[in-house]
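> my questions concern the predicted model and sequence given below.
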Amino acid sequence: MPTREQLAIAVRKTISDVLGTEIAEVQEQTSLETDYGIDSLELMEIGARLERTLNLRIEVEDLTRARTVGHAIDLLDARLAGRP
């Protein structure tokens, strides 16, 4: 299981790849909706890539509940640890 730091790097890199930004621009306090106006297709692409990278089933609700990148990382970290 990846550490939270490894998970954070994977999430930030995936988001930056999908949005076409630099990884340094995607911080834990970044709001994808407010800062980038992310749409549902981009969100689904991020989810699909993270599923492949992490070998983890990610529910749509996991992605839509996250208010910031850090919140998404925390949700995925909990999912990997088997917590709801």
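That came through fine.
> could you use CA atoms for every contact and neighbour count after this?
Will do.
> helices of the protein, start to end?
Ranges of helices in the chain, per DSSP state H, are 4-19, 32-36, 40-54, 60-65, 69-80.
> touching the longest one from outside, list them.
Same thing as helix 4-19. Here helix 4-19 makes contact (Cα atoms under 8 Å, 6 or more residues apart in numbering) with 22-23, 25-27, 42, 45-46, 49-50, 53, 69-70, 73-74, 77.
> structure two is appended below for comparative analysis:
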Amino acid sequence: MPTREELALVVRSTISDVLGTEVAEVSERTSLLADYGIDSLELMEIGARLERALSLRIAVEDLTDARDVGQAIDLLTARCV
């Protein structure tokens, strides 16, 4: 099982790959909607990549309900236990 820090790096790296940004630009306080104007296709791409990377099923609602990246990481951490 990955630690929260390892999981955070996977999530931040995946988001930065999809959005075309640097990993350092994506913090736990980053709001994908407010800060990047992310659309549903980008969010689905992030979810699909995270599912492959973590071998975990992720509901789209889980990602859309997260206020920021940190909350998404917390959700995934709880699922990986």
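Arrived safely. Just so we're clear, the structure is a prediction, and the values are computed from it rather than from any experiment.
> post the TM-score for the overlay when you can.
The pair, once superposed, lands on a TM-score of 0.98 when counted by TM-score structural alignment, normalised by the length of the second structure; 81 aligned residues with a Cα RMSD of 0.4 Å.
> if I look at the residue nearest the centre of the second structure, how far off is Thr64 of the second structure?
With distances taken as Cα atoms, centre = their mean, Val11 lies nearest the centre of the second structure, 4.3 Å away. Going from Val11 of the second structure to Thr64 of the second structure by Cα to Cα, to the nearest Å gives 14 Å.
> just Thr21 of the second structure next, same as before
20 Å.
> with Glu22 of the second structure instead?
22 Å.
> between those two, which one's more packed in?
Thr64 (15 against 12; other Cα atoms under 10 Å).
> check contacts around the more buried one.
Leu43.
> can you rerun that using 10 Å?
When contacts are counted by Cα atoms under 10 Å, 6 or more residues apart in numbering, Thr64 of the second structure touches 32-33, 40, 43-44, 72.
> do the same with Arg67 of the second structure
With the criterion set at Cα under 10 Å, 6+ apart, Arg67 of the second structure makes contact with 29-34.
> narrow these to those that are buried.
30-32 (16 or more other Cα atoms under 10 Å).
> closest one of those residues to Ala59 of the second structure?
Leu32 (16.9 Å; Cα to Cα).
> isn't Leu63 of the first structure right up against Leu41?
No: counting by Cα atoms under 10 Å, Leu63 of the first structure stays clear of Leu41, with 11.8 Å between them.
> what is the burial count for the closest residue to Ser31 of the second structure other than its chain neighbours?
Distances taken as Cα to Cα, 6 or more residues apart in numbering place Asp68 nearest to Ser31 of the second structure, at 4.4 Å, with adjacent residues excluded. By other Cα under 10 Å, the residues close to Asp68 of the second structure number 19.
> what does Tyr36 of the second structure give?
Neighbours of Tyr36 of the second structure (other Cα under 10 Å): 10.
> which position in the first structure aligns with it?
If you follow Tyr36 of the second structure across to the first structure using TM-score structural alignment, you land on Tyr36.
> fine, thanks again, bye for now.
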